[in-house]
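# Predicted coordinates and the sequence they were generated for:
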Amino acid sequence: MRLRWNPFVPAIAALLSLVACAPAQPDLVRVGRAELQLPAGTWQPLGGDAEQFDVRPDDTAHDLPMQTRAVALRGRAKEPLAVLVVQTNASNHPRDTTLWTAACLPQKGVQVEDAARGSPVRIDCLRYKRSAGTDGYLASARPALAQWLTQQQAVPANPYSHVSYRYSTPEGGYVSVDVLADRRLLRPTVRNNEEFLRAGRPAQEWMEQLAQAARQSITMLDGRFVVPPFPQALPE
């Protein structure tokens, strides 16, 4: 049997061995070509949608079919502690070189890292807003997401943070992740100045782990996206 080259998978032989060793988990959340492996906790599906991602040139025939899914982490009282929204390719179908339209623009009060440095054929954009529940940030920056989460009664109580990561390949692979998280999941309790100076480190490390997991999901045959556990324990 001959394997056909797939641009989503740059190292097919190695990845096949990884997939063969991966335990079967029939309860994984499917998102297009991806499978979400969620951290421990009570996760509730919130729904999803199919849509087209606009890519250049401005011809709808070139647009990419995507799927989106959202899940909420619930606390003991069923309150939303975190919401995870993932969008990725609907299939593994190979494509020619893709020119992306989504820029990674700087934003006041938001930590923005553009590892692709504005490349027209690649996206690698990590954003972090520590206090996302203030000053109407979410409604202004992501109005459709804010409205939908409000309708779902899935917005975490204040204070909460917003982490956003988007990644693409020149061959048409794409994944985006939005996380709204109760800040207690990302930052430890602070009791003195020394702890205050280190308080932001766990969130930064977690964001890097999330971004790495998203990038790896693009290369996996089954699209396995292993979402890292939050750095802090679930609130009691």
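In hand now; what should we look at?

# Please make it C-alpha for all contacts and neighbour counts, starting now.
OK.

# you'd agree Pro120 is in a helix?
No: counting by DSSP: H, G, I helix; E, B strand; the rest coil, Pro120 is not found in a helix; it is coil.

# here comes the other one, which I'd like you to weigh against the first:
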Amino acid sequence: MLAAALATTACAPLPPGEPHVGRARLQLSPGEWVPLAQEDTVFDVRPDDLAHDLPMRSRLLGLRDADGQLVASVWVQTNATSTPRDPVVLWQEACPPQSGVQVQDAAQGSPVRIDCLRYRRRADADGYLAASRPRLAVLAAEHHALPAQPYSHVSYRYSTAEGGFISVDVLADRRLLRAPRYNNLEFLRAAPPAQAWMEQLRTAAQASPALLDGLLALPPFPSQLVP
């Protein structure tokens, strides 16, 4: 569980350069990105032992299309610093199955690491977001971070045994995760772009905790909705 301590908001485009969140340096995909919110947070590793809490930073960013409409938002959470932790951190964050959600638990329930990829094709229906990611739902509502069109939710959470942690949530206009289709053959191959993009996101997030600058390179979306 993450407890929020502070939130700020902005609407102007990000200044030149690569924004930071905690120990991570974000390399954003092409397009006009705007800062929406940032927080100091705490990851409650063991609910009964405050000594193991991990200070976190989080940042919410939005992506606009050529008409200025929000087509995606990205919420990144990482360790606040690179300060070494205990030799082994026993995580109590599970990756449970969920109806209507594609779930891949590469850690297979391991108590010493998290490797959880989740995908909901229609995240704007059935109260899904508020039930699944309540803090993100609140932030998105407060900072107008929900795409106007039907949107998907991709969530990836990764940890190391030593306490490195990164979490990336993406709310994306569903068209962003579909490659253009021009004929029947391309129609039959329309699903793989989203899966390939999620694997690229997983690879980028896994690399971040091991890098000195925490580089997190967000992969470009398969579609061309943004300039």
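Noted; the coordinates are in hand. These numbers come from a predicted model, not from an experiment.

# Give me the distance between the spatially most central residue of the first structure and Thr150 of the first structure.
For the first structure, Val177 is the residue whose C-alpha lies nearest the centre (C-alpha atoms, centre = their mean; 1.7 Å). Per C-alpha to C-alpha, to the nearest Å, Val177 of the first structure is found 18 Å from Thr150 of the first structure.

# now do Val190 of the first structure
Per C-alpha to C-alpha, Val190 of the first structure is found 30 Å from Thr150 of the first structure.

# now Glu195 of the first structure
Separation of Glu195 of the first structure from Thr150 of the first structure (C-alpha to C-alpha): 34 Å.

# show me where the first structure has helices.
12-21, 137-141, 143-151, 193-198, 201-219 (DSSP state H).

# What sits closest to the aligned residue in the first structure for Ala130 of the second structure if chain neighbours are left out?
By TM-score structural alignment, Ala130 of the second structure lines up with Ala139 in the first structure. Take Ala139 of the first structure and drop its neighbours on the chain: the residue closest to it by C-alpha to C-alpha, 6 or more residues apart in numbering is Ala146, 5.3 Å away.

# From what I see, the one you found and Gly136 are in contact.
No: between Ala146 of the first structure and Gly136 there is no contact under C-alpha atoms under 8 Å: 9.7 Å.

# quick one: which of these two has more around it?
Neighbours per residue (other C-alpha atoms under 10 Å) separate Ala146 of the first structure from Gly136, with Ala146 holding more: 18 against 11.

# residue boundaries of the strands in the first structure?
In the first structure, the segments counted as strands under DSSP state E are 29-31, 34-37, 42-53, 55-56, 64-74, 80-89, 99-100, 111-114, 124-129, 160-168, 174-182, 224-226.

# Can you add distance to Met207 of the first structure and give the ones you listed back as a markdown table?
Below are the strands of the first structure laid out as a markdown table (distance: least, C-alpha to C-alpha, whole Å):
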| stretch | distance to Met207 of the first structure |
| --- | --- |
| strand 29-31 | 20 |
| strand 34-37 | 16 |
| strand 42-53 | 20 |
| strand 55-56 | 26 |
| strand 64-74 | 17 |
| strand 80-89 | 13 |
| strand 99-100 | 23 |
| strand 111-114 | 11 |
| strand 124-129 | 8 |
| strand 160-168 | 7 |
| strand 174-182 | 10 |
| strand 224-226 | 13 |
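
# about what we covered before: which of the helices of the first structure sits closest to Val29 of the first structure?
With C-alpha to C-alpha as the measure, helix 201-219 is the member of the helices of the first structure nearest Val29 of the first structure (13.5 Å).

# equivalent range in the second structure for the closest one?
Using TM-score structural alignment, helix 201-219 of the first structure pairs with 192-210 in the second structure.
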